[in-house]
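Q: Sequence and predicted model, in that order:
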Amino acid sequence: MTKDIKVIAFDADDTLWDNEIYFREAEQAFKDLIQPYTSATNIVDTLFNTELQNLPIYGYGIKGFTLSMVETAVKLTQGDLPPHITHQILDIGKSMLNRPVQLIDGVESVLDALHKDYRLMVATKGDLLDQQRKVKQSQLMQYFKHVEVMSDKKENDYRQILQQQNIAPKEFLMIGNSLKSDVLPVLNIDAHAVHVPYAITWLHEHAEVPQHPNFLAVEKITEILNVMR
């Protein structure tokens, strides 16, 4: 795998720092607010379906999630959502946006080792302002030559990055926690991918583990050094 690789891209959320755990905590707080009106299962299912329907409009990230919570609450209260609950939902979203960045164990040591021999970059998706905030607060920018915040992570999105950065597919390695977003589309353009699982994965990001010569799965991010050195 390492023979031709010159550029290593890292996903951000749940690869460099914690993220999904905060969405699940917010979902629980939302359930607690709305449960007087319906069952917990109905709340979770309706919120998930609302999020999926809104992805083409809002994209990924906390702001879209917050709007989907408000919309879900309106649906489940049959349009009779008390104003104070609306404010509490908005407060849930704001608290997520104000969360300090918590690096995943081993991340900085991996970046410190790899940036001496490879060109490193961030390739993430989500809300531009929020992702820029997290990159800045992470204090990891010293290791990266480029940060790309994408609206989605599909084959054409990766092709555009490679073209813009003048990278051949065989020279590119993507490291991330999502098989659907960080692995499969990268393998489909003949680049390389490493899957590093996170403890929690959003249902929308689930996918089958591929069988591909350019694919590697590890248990934790520090195992990357065993492969790339």
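A: Structure received.
Q: can we go C-alpha only for contacts and neighbour counts from here?
A: Fine.
Q: Can you show me the strands along this structure?
A: Assigned by DSSP state E, the chain shows strands spanning 7-10, 119-125, 146-150, 172-176, 192-195, 215-217.
Q: Can you say which of these is nearest to residue 65?
A: Residue 65 sits nearest to strand 119-125 of all these, at 13.9 Å, using C-alpha to C-alpha.
Q: Roughly how far does residue 187 sit from residue 176?
A: Per C-alpha to C-alpha, to the nearest Å, residue 187 is found 13 Å from residue 176.
Q: Tell me the residues that contact both of those two, please.
A: residue 193 (C-alpha atoms under 8 Å, 6 or more residues apart in numbering).
Q: More neighbours: these two, which one.
A: More crowded of residue 187 and residue 176, by other C-alpha atoms under 10 Å: residue 176, with 26 against 21.
Q: want to compare, so here's the second one:
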Amino acid sequence: MTGKLLTIGFDADDTLWHNERFFEMTQALFTSLLREHADGDHLQERLIAAERRNIGSYGFGVKGFTLSMIETAIEVTGGRVPASVISEILAAGREMLDHPVELLPHAAEAVEALAATHHLVLITKGDLLHQERKLAASGLGERFDGVEIVSDKRPDTYARIFGGTPGGVAGAMMVGNSMKSDVVPAIEAGAWGVHVPFSLVWALEEAEAPDAPRYREIADLGALPDLVRALS
């Protein structure tokens, strides 16, 4: 499949700015709150199971995560979780929603450089209001020609989005930290997929690297402009 590279799609969380570490910090608090009812490993298994069950109903993001923590707390305590613990879980969720946006290294420079030469689209999943607030706080919003906040990232998602951008799907590249959500489905749709590994990976986002000619991996976003120039 050929096509001049004209459009670059960026993931947001843990690609442009920190996200997963705030979930990790909240999970540590959650483990501490329920240490009398379940050991840490068992509790995390129950929480992941709850998140997996609830994605279809709650979607991705802090609000669904908070509800899954509450559900897990009720389960592991046999319905006897103190109201004070529920209150602390809710407070932790609000703190996550209010946390300042911290850009990852080279994110601003890469977006700035590519905005001058390519059509840029932010493609992220999660809570609409929270993602909009983070984008506004990042200072990067004006550099994007389009913003897509989606319920999930599948091949048809990328086919729809990139199908309406310069160069179409064949002329598009998706850049992100999630092999499962950012890279594999974009390649399956016919675009380029560029993996930018991040030190923390949510269990539900793990996947194997594809064996595909349109797959690339870079150490950080500092290497992206050169890669784009080489492929354009």
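A: Done, it's in. Not measured: the values here are computed from a predicted model.
Q: Show me what counts as buried in the helix ranked longest in structure 2.
A: Longest helix of structure 2, by residue count under DSSP state H: helix 40-58. By 16 or more other C-alpha atoms under 10 Å, the buried positions in helix 40-58 of structure 2 come out as 40, 43-44, 46-48, 50-51, 54-55, 58.
Q: contacts for it?
A: With C-alpha under 8 Å, 6+ apart as the test, helix 40-58 of structure 2 has contacts from 27, 31, 64-65, 68-69, 71-72, 76, 203-204.
Q: Which stretches in structure 2 count as helices?
A: Under DSSP H, structure 2 gives helices at 20-33, 40-58, 62-76, 83-98, 107-115, 128-138, 155-163, 184-189, 224-231.
Q: which one of those is the most hemmed in?
A: Across these, averaging neighbours per residue (mean count of other C-alpha atoms under 10 Å) puts helix 184-189 on top, at a mean of 24.
Q: For that one, give me the average deviation versus structure 1.
A: Following the fit onto structure 1, the mean deviation recorded for helix 184-189 of structure 2 is 0.7 Å by mean C-alpha distance after the TM-score superposition for structure 1.
Q: what residues does that helix touch?
A: 153-156, 158-159, 169, 173-174, 192-193, 209-210, 212, 214-215.
Q: how about 7 Å then?
A: The contact list for helix 184-189 of structure 2 (C-alpha atoms under 7 Å, 6 or more residues apart in numbering) reads 154-156, 158-159, 174, 192-193, 210, 214.
Q: Likewise for stretch 149-162 of structure 1?
A: With C-alpha under 7 Å, 6+ apart, stretch 149-162 of structure 1 has contacts from 59, 123-126, 128, 168, 181, 185-186, 188-189.
Q: just to revisit the earlier point, wait, which of the strands of structure 1 is closest to residue 18 of structure 1?
A: When the strands of structure 1 are compared by C-alpha to C-alpha, strand 172-176 sits nearest residue 18 of structure 1, at 12.5 Å.
Q: angle of the closest one against helix 155-164?
A: Put simply, strand 172-176 of structure 1 runs at 130 degrees to helix 155-164, going by axes from the mean of the first three to the mean of the last three C-alpha atoms, to 10 degrees.
Q: in structure 2, what residues pair with strand 172-176 of structure 1?
A: Mapped onto structure 2 using TM-score structural alignment, strand 172-176 of structure 1 spans residues 172-176.
Q: Kindly report the same for stretch 119-128 of structure 1.
A: Going by TM-score structural alignment, stretch 119-128 of structure 1 sits over residues 119-128 in structure 2.
Q: Tell me how far that stretch lies from the chain's centre.
A: Stretch 119-128 of structure 2 sits 9 Å away from the centroid of its parent chain (C-alpha atoms, centre = their mean, to the nearest Å).
Q: circling back: quick check: the farthest pair among the contacts of helix 40-58 of structure 2?
A: Across the contacts of helix 40-58 of structure 2, the longest distance by C-alpha to C-alpha is 21.3 Å; it joins 76 and 204.
Q: before we move on, back to that, may I see the strands of structure 1 arranged in JSON lines, with distance to residue 112 of structure 1 as well?
A: Converted to JSON lines, the strands of structure 1 look like this (distance: least, C-alpha to C-alpha, whole Å):
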{"stretch": "strand 7-10", "distance to residue 112 of structure 1": "13"}
{"stretch": "strand 119-125", "distance to residue 112 of structure 1": "10"}
{"stretch": "strand 146-150", "distance to residue 112 of structure 1": "16"}
{"stretch": "strand 172-176", "distance to residue 112 of structure 1": "16"}
{"stretch": "strand 192-195", "distance to residue 112 of structure 1": "18"}
{"stretch": "strand 215-217", "distance to residue 112 of structure 1": "21"}
